[in-house]
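Trainee: Make a model of this:
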Amino acid sequence: MENQINRRTMLGAGAALAATASIASSSLAQAEPNSLSGQSVLITGCSSGFGYLTALHCARLGAKVVASMRNLPRPEADTLHMAAKDLDLHIVEIDVTDDISVTTGTEAAISLIGGAPDILINNAGLAIVGPLEAQDLDATRLIFETNVFGYQRMIRAILPGMRHRGSGHIVNMSSQSGRLIWPGLGHYCPTKFAVEAMSDTLAYEVADKGIDVTLIQPGGYPTAFWNNRETLTGALKKRSDPKHLNGYGAMSDNMGSGRVPQLTGDPMDVPEAIARSLVSPQGQRPHRVMVSASRHPQETINQTHRETHLNFLGRGPFGDAARKVHNS
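Mentor: Below you'll find the model as predicted:
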């Protein structure tokens, strides 16, 4: 195991990052977060996008970061290693769709940290778009294995150590599409709806154990996510029987076309919002954080959900848990 950790682990550092973002959230202050010194963070899906940026941002704020990605060695790991020069940042291999990889990778992370991480950030995710009918079982299994089952694998691997210690913070990456349905997104919305529900369930169950659960709901930002989406969607379309594509017009025609939204927001909005939730006192961390360069169309749904759950659970055995989770 020691040789495996040495082969798959890289250290790095860099100058502190000074960046600000205008992020609307009723739960978060707009000031830059304080230091994460003394905190340990395990993040999945760090080869690009929000995972890559969040790993660097947390390390620059002083955290000991274990950044994970699949299929090591790979150029993206080298890029992260160079960007993290002199930071306390380590890279391990975790494929969240594989039980053995999750077990091996989390054991390596726990060994590096010296125990369960203070913070787990479930970030690894993907999209395969097009009509729901066109999503074959290979595509369906892949997106649920990554976006939902992958989160569950990581939670099961890390949560026992957090409970034993009596503290921890689990951050799950959701989306505006975890609240709102946009036709043509295949199973992306269903997987993110699942992340929302499983995060609520978990939050209520661990509210009395010193563990907080935070959902991040980003809007669209210009990252490699979109190019990866087109690659996976193009492969699906290529193997699809036309009977599952015909009749949907542009929804089918645009699958794998390479046309992605022209987005202008700063992707750093997301790691900065995550960091603000991380430095909030235990028990006062926001359960849902909206992050967007434009608007928050899910805001009313979030508020109604909160009020409904407080009323629904308020007088029952999970009333105290609901009030803790929703800071009521």
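
Trainee: Please count neighbours and contacts with C-alpha atoms only from this point.
Mentor: Noted.

Trainee: what's the longest strand in the chain?
Mentor: Secondary structure of the chain read by DSSP state E shows that its longest strand is strand 211-218.

Trainee: for that one, which positions count as buried?
Mentor: 211, 212, 213, 214, 215, 216, 217, 218 (16 or more other C-alpha atoms under 10 Å).

Trainee: Now the second one, please; I'll put the structures next to each other:
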Amino acid sequence: MSSSMSPSRRQLLLGAGAAALAASSVAGAAAQSSSGAAMGLAGKSILITGSSSGFGRLGAEHYARLGAKVFATMRNLPRPEADELRTLAEEENLDITVIEIDITSDEQVEAGVAEAEAAAGGALDVLINNAGMAMSGPIEVQDLEATKLMFDTNVFGAQRMIRAALPAMRDAGRGQIFNVTSQLGRLIIPGLGQYSPTKFALEALSEQLAYETVDKGIEVTIIQPGGYPTEIWQNAAVNSADLKERSRDPLIAAYPQLTAGMGDSGNGGGNTDPMDIPRTIAEIIMMPTGQRPLRKAVHPVATPQVPINEVSAEQQLAMLGASGYGPWLRAVLKN
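Mentor: From the prediction side, this is the model:
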């Protein structure tokens, strides 16, 4: 298929599910173009994973204050974080519903998404795959227990959520999916175990999904945070200490520089503001259909992944731009 005959991203998105969109998409697009960012997020249904702390908790509050109907999900209910969020929602009259979802559980994912869709009256407008974990230590030290846990959380968890939410989105001919990766989904820091491998995998999953769903009215954005002071560092210290404890001494001794700090609590984010992430996501949600980026690097100082993102897009188009996949690639990568 030649590029001259290729539809634009907007055409692909607005052409998706024409029958399903006839009543709603045109009106929504007109309202968005007339009032732009002033609309806030009123009328949007947003489900976030990992809402007990960090980007997820801040995001739940932020999107609700902008008018969204928020489904804040977390595991192991009941828990104080859920009670605090419910109290805040009541005090500020925010539309926040807490739902129990452990993203490593097929059953909880299916039930939680179904509950949110029922409350939203149909397909979710936005799914934010935010939940994740980290664990330090060299690759050889990462036993299968650690490896399976990391992939089950950072990759398979997102896949479970995507597969649960996509059918209704496809039927509606609309939807947005955000996957929170990391700048370490493009670059490597030695000694961080399976963290980068899982984030690299989520990057690839997200980009492939974006190509495959762009003509169905669904947009995918990868959020690539740099270092931020969230609870992931404290949780990583606990998990890393457990891994070190069950590892054989000769294996730990084989990598002295990379195992000495396993289990030490640190702050990998310095004094950066974690609100950068929910603010960025909200801004992208409010962008016109067809203009949202595939990838967004977020950090006030360090964004070393940006040139990698640019080269990756160039080479992807060079490889497949002239093929039958070209229209999908150009529709996704042009922004």
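
Trainee: hang on, the earlier thing: return the mean post-superposition distance for the longest strand of the first structure against the second structure.
Mentor: For strand 211-218 of the first structure, the mean deviation from the second structure after alignment is 0.2 Å (mean C-alpha distance after the TM-score superposition for the first structure).

Trainee: Report the distance from that strand to the chain centre.
Mentor: 9 Å (C-alpha atoms, centre = their mean, to the nearest Å).

Trainee: cool, stretch 282-289 of the second structure as well?
Mentor: Averaging C-alpha positions (C-alpha atoms, centre = their mean) puts stretch 282-289 of the second structure 15 Å from its chain's average.

Trainee: Stretch 278-294 of the first structure spans what distance, first to last residue?
Mentor: Terminal residues of stretch 278-294 of the first structure lie 23 Å apart, using C-alpha to C-alpha, to the nearest Å.

Trainee: quick one on the thing from earlier: quick one: list the elements packing against the longest strand of the first structure.
Mentor: Packing contacts for strand 211-218 of the first structure, counted by 3 or more C-alpha pairs under 8 Å, 6 or more residues apart in numbering; DSSP states H and E, involve strand 168-173, helix 188-206, helix 269-278, strand 288-291.

Trainee: residue range for the longest one in the second structure?
Mentor: Residues 195-213 of the second structure are the counterpart of helix 188-206 of the first structure, counting by TM-score structural alignment.

Trainee: go on, the shortest one?
Mentor: Here strand 288-291 of the first structure aligns to the second structure at residues 295-298, judged by TM-score structural alignment.

Trainee: mean shift of that stretch relative to the first structure?
Mentor: Using mean C-alpha distance after the TM-score superposition for the first structure, the mean distance for stretch 295-298 of the second structure is 0.6 Å.

Trainee: Tell me the buried residues in that stretch?
Mentor: Across stretch 295-298 of the second structure, burial judged by 16+ other C-alpha under 10 Å covers 295, 296, 297, 298.

Trainee: Look up how far residue 180 of the first structure lies from residue 234 of the first structure.
Mentor: From residue 234 of the first structure to residue 180 of the first structure the distance is 24 Å (C-alpha to C-alpha).

Trainee: Compare the two (neighbour count), which wins?
Mentor: residue 234 (20 against 15; other C-alpha atoms under 10 Å).

Trainee: Trace the more buried one over to the second structure, please.
Mentor: Under the alignment defined by TM-score structural alignment, residue 234 of the first structure corresponds to residue 241 in the second structure.

Trainee: OK, contacts around its match?
Mentor: Listed by C-alpha atoms under 8 Å, 6 or more residues apart in numbering, the contact set of residue 241 of the second structure reads 262, 263, 264.

Trainee: same thing but 10 Å
Mentor: Counting by C-alpha atoms under 10 Å, 6 or more residues apart in numbering, residue 241 of the second structure makes contact with 135, 136, 137, 235, 247, 261, 262, 263, 264, 265.

Trainee: Who are the contact partners of the closest residue to the fifth one other than its chain neighbours?
Mentor: Nearest residue to residue 247 of the second structure, sequence neighbours excluded (C-alpha to C-alpha, 6 or more residues apart in numbering): residue 141, at 6.9 Å. By C-alpha under 10 Å, 6+ apart, residue 141 of the second structure lies in contact with 147, 191, 193, 243-244, 246-248, 251-252, 254-255, 258-259.

Trainee: Who wins on neighbours among those residues?
Mentor: Of the contacts of residue 141 of the second structure, with other C-alpha under 10 Å as the count, residue 193 tops at 24 neighbours.
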